[in-house]
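1. got a predicted model here, sequence first, then my questions.
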Amino acid sequence: MENLSTITDDYLESQIKYLRLLSKQYSSISKASAEIINLEAIMNLPKGTEHFISDIHGEYEPFVHVLKNGSGVIKRKIEELFANNMRENEKKALATLVYYPDKKLDLIIKQEKNIDDFYRINIYRLVDLCRYASRKYTRSKVRKLLPEDFRYIIEELLHTDENSMHKQEYFKSIVETIIEIGRSRDFIIAISKVIQKLVVDRLHIIGDIYDRGPRPDIIMDTLMEHHCVDIQWGNHDILWMGAAAGEKTCIANALRISARYANLDIIEDFYGINVLPLATFALETYKDDPCKSFMPKVSDQEVSIREKTLMSKMHKAISIIQFKLEGEIINRRPEFEMNHRLLLDKINYEDGTINLKGKKYKLKDTNFPTIDSKNPYKLTEGELNVVEKLVLSFKGSERLQKHVSFLFSKGSIYLESNSNLLFHGCVPLEKDGTFMSMNIQGTKYKGKMLMDKMEYLAREGYFFVEDTYQKQYGMDIMWYMWTGKCSSLFGKDDMTTFERYFIEEKETHKENKNPYFNFREDENMCIEIFKEFNLDANECRIINGHVPVESKKGESPVKGNGKIIVIDGGFSRAYQNKTGIAGYTLIYNSKTLQLVSHEPFTSAEESIANETDILSTTVVVEHTAKRKRVRDTDAGIKIQEEIDGLKLLLLAYKKGLIKEI
């Protein structure tokens, strides 16, 4: 803000409405001055730690563990604080206690002979660790993170010097009283959760919470409890968002993928969606069909032969329904330019072949009891009945609707945050490196505007009332975002689902990645993207996921001369043979940007019992000589605006334009 001495009375008068509103909150010179001092102090605090995670794909156990340990931040803080006065096994034990306080205490209570001594020692250690983790925050911010039951007690312990002669007995009496009245267990659980919150100021999820892994619902519940989180939608997320909106094709796709990975439990047991109509229809329609191409990707040890047989029939039934429903959208929306995906009418049902791009292929499976060769995209009465019931069930799932509402409230296609551009997949490009355009409702969009438009339409698809044009178009766009070539979430030219099920020749399975992925090593392409988003190319970097980094082949997650960091390293077990690791995460604190690669996680039970952690390797991608402060962040820009407004208010008070109360 320019010097207050240069502010004219005319300018103050032009701001008078805003200043009168501000004066209701800060009703005197002393109150406005105190807030300016407070905000200026906050601006000079170190920047909070940001934690980036991508492509979780329902793998809730490693996700929850990485979230609890802050990708190793808690372990590092324990090492820094207790380096010279704790043994290694004690540090491991303390870290496990912080990660899983309730479950670890249950084990310790059974084993420990003198539990009060254990409580006493660890309460002191946890208070020290909590104090150490809270150093970069104001007291008011820390207070907001404290649990109501122990807010006063923890605050007193954090801000009392137990080494001071005058405070030793006070500090000791608080700890002894906690133990004496039987509140030690509750206190340790509470302060451990506070430490987890303090080590990470903000969590960024770079897409794909859903599909493949067993419990995306637990991940969503965990995110909804997090103190500060944002989500950049992935293609698998938008699929479930479309399904929750009642978009039939998204529902069919979500069910197909769940059947493919033997994860129908998530549909039926955890979201309460009734799949019995589909199961009944599948058993009746495909009773004598072995459905070999539709066997779920799971071993006989995990699922019985009987269950696999049922799932394969459901899998085939919903796949055929999906292909028919996709035909409806493709014909309804010629601007999607997806006529090449109309395949059911390319089948010769008499000789069991299909003609693709001028070449004939033999089909692996020729049993199509629900397809009318003269009208192949028409749903049978039985299929219509199944679809109708599934739509009602998806829309009626209270838990799913709660999770999807959260995805909309905390999510977006992309996010600009503290000199980082976050998105899941890509910014769609043409082969020559220019931005790919798409005609939507008569207008061409590309780059940032295309991504903005798709997000706008997706929100209409979920929130608009039934039977409106906006609702239907928005739902169709949500399906397109899952599978369309101009979708930044999908990032390919095709999704060859039909070919993979029905054609042996792998040449037909090919899905070409958007040219963005070929240009990722080109720093100039990154600079053009930063210009498109009005970002400083000298300061910014792109953080995304979507395409797993094949670490075991030597591929680096850092691309474009450091301008792009790809953090999909294989959280999903389905990708770990390809990547060689079990996920990347990113930690961005006031001094460094750290890329963390994780080894496969066994189980929370083993971690608790044996005090083992995920084996992780940390590489510093960027190190700054000067520590970043709050004033260097997006939050700092907003705080500076508040300070400027308060300074104007002070001037208005001093000039008598507004009277103090």
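-> Arrived safely.

2. going forward, measure contacts and count neighbours with C-alpha atoms only.
-> OK.

3. how about the secondary structure of A609?
-> helix (DSSP: H, G, I helix; E, B strand; the rest coil).

4. roughly how far is stretch 250-259 from the heart of the chain?
-> 20 Å (C-alpha atoms, centre = their mean, to the nearest Å).

5. identify each buried residue in that stretch, please.
-> C250, I251, A252, N253, A254, L255, R256, I257, S258, A259 (16 or more other C-alpha atoms under 10 Å).

6. ok, residues contacting it?
-> Contact with stretch 250-259 is made by 211-212, 239-240, 242-244, 264, 266-267, 296, 311-312, 314-315, 318-319, 321-322, 390-391, 394, 479, as judged by C-alpha atoms under 8 Å, 6 or more residues apart in numbering.

7. so V199 makes contact with R131?
-> No: using C-alpha atoms under 8 Å, V199 is not in contact with R131; the gap is 11.1 Å.

8. who has more neighbours, those two?
-> Counted by other C-alpha atoms under 10 Å, V199 and R131 do not tie: V199 has more neighbours, with 25 against 19.

9. with adjacent residues omitted, what lies nearest to the more buried one?
-> A133 (6.0 Å; C-alpha to C-alpha, 6 or more residues apart in numbering).

10. on that earlier part again, from the contacts of stretch 250-259, which land in strands?
-> The strands in this structure, assigned by DSSP state E, contain none of those.

11. if we can go back for a sec, now, which of the buried residues of stretch 250-259 sits nearest I205?
-> A254 (20.6 Å; C-alpha to C-alpha).

12. what strand or helix carries that closest one?
-> Assigned by DSSP states H and E, A254 belongs to helix 248-260.

13. for the spatially most central residue of the chain, give me its contacts.
-> Centroid-nearest residue in the chain, with C-alpha atoms, centre = their mean: I205, separated by 2.8 Å. Residues near I205 by C-alpha under 8 Å, 6+ apart: F52, I53, S54, V229, D230, I231, Q232.

14. try it again at 10 Å.
-> Contact partners of I205, counting by C-alpha atoms under 10 Å, 6 or more residues apart in numbering, are 51-56, 223, 229-234, 411, 422-424, 544-545.

15. my read is that L457 contacts W479, right?
-> No: at 11.4 Å, L457 and W479 do not qualify as touching, with contact defined as C-alpha atoms under 10 Å.

16. comparison target, given below:
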Amino acid sequence: MDQNELKYLRLLARNYPTIAKTATEITNLEAILNLPKGTEHFLSDIHGEYSAFEQVLRNGSGVVKRKIRDCFSEEMSDSEINTLATLVYYPEQKIDLLLEEVTDPCAFYKDTLFRLVELCQYVSSKYTRSKVRKAMPEDFAYILEELLHENYNEDDKKLYYEEILESIIELDRAKEFIAALSKLIQRLVVDHLHVVGDVYDRGPYPDKIMDTLMNYHSLDFQWGNHDMLWMGAAAGSEVCLANVVRISARYLNLDILEDSYGISLRPLALFADAVYGDDPCEFFQPKNEEGLEYSNAEITQIARMHKAISIIQFKLEGPIIDRHPEFAMESRKVLDFIDYERGEINLKGKTYPLLDQNFPTIDPENPYALTKEEAEIIQKLVASFKNCERLQKHILFLYSKGSMFLTYNGNLLYHGCIPLNSDGSFMELELHGKKYAGKDLFVQFEQIAREGYFRNAGTKEKEYALDVTWYLWTGPVSSLFGKSEMTTFERYFVADKATHHEEKNPYYKMRNEPETCDMILKEFGLETCGHIINGHTPVKEGKGESPIKANGKMLVIDGGFSPAYHKTTGLAGYTLLFNSYGLQLASHQPFTSTEEAIKNETDILSTRQVIEMEIERKRVRDTDNGQELVRQAEELKQLLNAYRKGYLNEHR
């Protein structure tokens, strides 16, 4: 036997010191390989909409209710199924409402517990006992294991099981046990969660979403452009930070900074009042898309803050563009194109009047220089972002679980696009003096994004990485942005909407072609029978657009959680399920509220569409994790052989 191989087997023998233990583990692994593949759940573009996100997460995009129908369709009405489903989604809140309607609480508890135990048995049947045991809440683990893995039809055990449930009821622990069973069901119906980008911006509670994701049992994350902006801000990028504050002000969402993350905006507010106190800031009025109640004084102050941080942002962009001619973004140095005396701007050879001509902090001779007060505000904000423990915890989680792309069980996941030229070839971008395209560009983007956060402050490497992080938000060859330019200045200052246009990358037309998708799948090392799961762009279903493209090779699953997109999409977006039977796309109608869902049992209405049905049910063996288990089993067989041939001695 090769000495290196023998050395490795000696190390392996520390965990499996006998023939019996080695053989047992091989048997266990090969049994697991034949279990059905677990369900993968894909979400994208959550944009701070915590209530809708929570509902979709709790109901597994309809999986929970489907499992209930599988178990009880012959004995329960649709109304009863809806009630049981709502109980599983929100056990603590729903149980009290149900108890108000019953005359015999003990009978209600007993009936409900039996049904939940039966449902839990059903959803746990595709897992090993060990995996189910690890998912159980500690307080009820012993009782749950007894109830889930025994046969209720055995007469000699039936009384035993009934006595367990009756004891739980008599000891006034039924509510807690119902909650434990419900959460175990939620945990087991989805084996793994994929978040294909954009937790942040637009909606009010990205922090709550991050807290929920940090406690989720198994997930990965593909960074979105809005996530990247917050990652850059947390890493100390002044220009990313300015964008974060500007977007929060634009959408009346400053509470996420002040209340959720404890970042003081008072210095910005005082500065804005002092400099723009006489300015109506008409074109910086925040968007109140959800009809929130604000006083006129509050709206006026937010508009001033909005304008103040926008001007700071435009100033901060100029030096980055100068530092990086390879970014080819000279057209975005918009402050150079303004005629401050005439109140006009020249864009691409055409002159336009400016809607707002009040620029008290801009020196026309040196337009990108921050005033002393502006520099102090940015310094304070950078310190607040970097020293916010909760924000840093959330961003570190994004780095630990996230990536620019992921290949998983034959599918390719990413947010945004693969930058393409008009002829369909991969676009190139120079990074660190070398040109990259396709998969190599994604790999470089990810490495540099990590350096932006983890490199020491004040180093050239950190400064470069933070510049690229900002480029990922707004650059023409950014896979996360996917447009020729970001016309933020024009949207504020120029009336002609032709100047607001942002040309999409050719990718967005070419992704409809199977040949393009095949090329992309091959570039990332996948078989062309795989699928591309793409987030970022809302699907305009109301205008006839389909989320299924290139004969099913590409699935666009912008979740459409944000109400701002509902008029565009005609619905609340899509999620995706990939179980042992195939791929299913779920389209969702808008979510009303958690209170409405609990009281009136108004689940998110979802329509499921089968994308691909497996001829043979997929097993764990057919997954990426299964291939790893196959490798482990082969190594254990080598260890077993070494024991039997006398190369190694057992240690009992």
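-> Structure received. For clarity, every value in this text was computed on a predicted model and none was experimentally measured.

17. please state their TM-score.
-> With the length set by TM-score structural alignment, normalised by the length of structure 2, the two chains reach a TM-score of 0.99; 650 aligned residues with a C-alpha RMSD of 1.0 Å.

18. wait, doesn't L107 of structure 1 sit right on A609?
-> Yes: assessed by C-alpha under 10 Å, L107 of structure 1 is found in contact with A609 at 7.7 Å.

19. is it correct that F337 of structure 2 is in contact with F489?
-> No: F337 of structure 2 is beyond contact range of F489, at 11.5 Å (criterion: C-alpha under 10 Å).

20. state the number of residues packed around the corresponding residue of structure 2 for L158 of structure 1.
-> L158 of structure 1 maps onto L148 in structure 2, with residues paired by TM-score structural alignment. For L148 of structure 2, the neighbour count with other C-alpha under 10 Å is 19.

21. can you give me the distance of L148 of structure 2 to C120 of structure 2?
-> 7 Å (C-alpha to C-alpha, to the nearest Å).

22. kindly report the same for R173 of structure 2.
-> Counting by C-alpha to C-alpha - R173 of structure 2 and C120 of structure 2 are separated by 18 Å.

23. what sits against the equivalent of H500 of structure 2 over in structure 1?
-> Under the alignment by TM-score structural alignment, H500 of structure 2 pairs with H509 in structure 1. By C-alpha under 10 Å, 6+ apart, H509 of structure 1 lies in contact with D494, M495, T496, T497, F498, E499, R500, Y501, I503.

24. and the helices in the stretch 451-600 of structure 1?
-> 469-483, 497-502, 523-532, 573-579 (DSSP state H, counting those that start in this stretch).

25. got the buried residues for stretch 414-430 of structure 2?
-> For stretch 414-430 of structure 2, using 16+ other C-alpha under 10 Å, the buried residues are Y414, H415, G416, C417, I418, P419, L420, F426, M427, E428, L429.

26. determine how far it lies from the middle of the whole chain.
-> On C-alpha atoms, centre = their mean, the centre of stretch 414-430 of structure 2 falls 23 Å from that of its chain.

27. and stretch 570-577 of structure 1, by the same measure?
-> 17 Å.

28. which residue numbers in structure 2 go with that stretch?
-> Against structure 2, stretch 570-577 of structure 1 falls on residues 560-567 (TM-score structural alignment).

29. give me the contacts around that stretch.
-> 43-53, 201-203, 287-290, 536-540, 542, 559, 568-575, 587-591.

30. ok, 7 Å please
-> D45, I46, H47, E49, A52, R202, G203, E289, P538, A572, G573, Y574 (C-alpha atoms under 7 Å, 6 or more residues apart in numbering).

31. same question, stretch 185-203 of structure 1
-> So stretch 185-203 of structure 1 is contacted by 48-52, 68, 70, 73-74, 98, 101-102, 123, 130, 133-134, 145-147, 228-230 (C-alpha under 7 Å, 6+ apart).

32. what range in structure 2 matches that stretch?
-> Going by TM-score structural alignment, stretch 185-203 of structure 1 sits over residues 175-193 in structure 2.

33. go through that stretch and flag the buried ones.
-> 175, 177-193.

34. over to stretch 20-39 of structure 1?
-> R20, L22, S23, Y26, S27, S28, I29, A32, S33, I36, L39.

35. quick check, nearest of those residues to Y473 of structure 1?
-> L22 (42.3 Å).

36. which of the helices or strands spans that closest one?
-> Counting by DSSP H and E, L22 of structure 1 is part of helix 16-25.

37. what range in structure 2 matches that helix?
-> Going by TM-score structural alignment: helix 16-25 of structure 1 matches residues 6-15.

38. next one: stretch 302-316 of structure 1
-> Counting by TM-score structural alignment, stretch 302-316 of structure 1 sits on residues 293-307 of structure 2.

39. quick one: the matching stretch to chain centroid distance?
-> The answer for stretch 293-307 of structure 2 is 31 Å, by C-alpha atoms, centre = their mean.

40. swap in stretch 581-589 of structure 2?
-> The answer for stretch 581-589 of structure 2 is 17 Å, by C-alpha atoms, centre = their mean.

41. what comes up buried for it?
-> So for stretch 581-589 of structure 2, counting by 16+ other C-alpha under 10 Å, buried means Y581, G582, L583, Q584, L585, A586, S587, H588, Q589.

42. so which bit of structure 1 is that stretch matched to?
-> Going by TM-score structural alignment: stretch 581-589 of structure 2 matches residues 591-599.
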